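In: what follows is a protein structure lacking sequence information:
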């Protein structure tokens, strides 16, 4: 994933990428065991297929909504106090 910082600012798309992939992957890993346990207990094949298809769609929608809310909050905050992004290269000897 490539995050581009221009003029010490993170653009909307970069924040959305971080939020979407972080939430989608993180929640996906948390939900997988519950889905497997629940799908195994379902009696009809249609319910299993529906659950397997619907859950990633729900996670994607939640990730987009979380990203939009996060961006809105950061946008409003940036109007009150600027958000500064600093870049520094610290090389540590290991």
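Out: Yep, that arrived. The model shown is predicted, which means the values in this text are computed figures rather than measured ones.
In: drop to CA atoms for contacts and neighbour counts, all remaining ones
Out: Fine.
In: can you tell me, leaving aside adjacent residues, what's nearest to residue 60?
Out: residue 24 (6.3 Å; C-alpha to C-alpha, 6 or more residues apart in numbering).
In: second structure follows, compare the two:
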């Protein structure tokens, strides 16, 4: 059995992973409600096919999602950001 563990969510988006009892999550899921534009295409080349999903996401929403993901994964240092108790860092008592 699994449950959704939210990373970030808003009126029109939800980024989450499915939490299983004894496993570390390997994937993340992004739900976009009423996107302005989306398309699903299938391309075939030399007998091999590829499915593509393109979704329009407002810049502000993508910023929210990206920041939440960086915090969730502890990637601040990989981007040159604060890594300790500095403001914006993962150990900072202020968000």
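Out: Great, that's in hand. Just so it is clear, the structure is predicted and the values come from calculations on it, not from any experiment.
In: TM-score for this pair?
Out: Once superposed, chain against chain, the TM-score is 0.27 (TM-score structural alignment, normalised by the length of structure 1); 49 aligned residues with a C-alpha RMSD of 4.6 Å.
In: the residue nearest to residue 60 of structure 1 sits in which helix or strand?
Out: helix 12-41 (DSSP states H and E).
In: just residue 64 of structure 2 next, same as before
Out: helix 59-73.
In: in that helix, what counts as buried?
Out: Neighbour counts over helix 59-73 of structure 2 (16 or more other C-alpha atoms under 10 Å) mark 65, 68-69 as buried.
In: which one of the residues you listed is nearest residue 38 of structure 2?
Out: Here the nearest of the buried residues of helix 59-73 of structure 2 to residue 38 of structure 2, counting by C-alpha to C-alpha, is residue 65; it sits at 18.0 Å.
In: that closest one: what's it in contact with?
Out: By C-alpha atoms under 8 Å, 6 or more residues apart in numbering, residue 65 of structure 2 lies in contact with 8, 15.
In: can you list the residues that contact the strand or helix carrying residue 40 of structure 2?
Out: Using DSSP H and E, residue 40 of structure 2 maps to strand 38-45. Applying C-alpha under 8 Å, 6+ apart, the external contacts of strand 38-45 of structure 2 come out as 49-56.
In: and those, which is closest to residue 15 of structure 2?
Out: Distances from residue 15 of structure 2 to the contacts of strand 38-45 of structure 2, taken as C-alpha to C-alpha, are shortest for residue 55 (14.4 Å).
In: no more questions from me, cheers.
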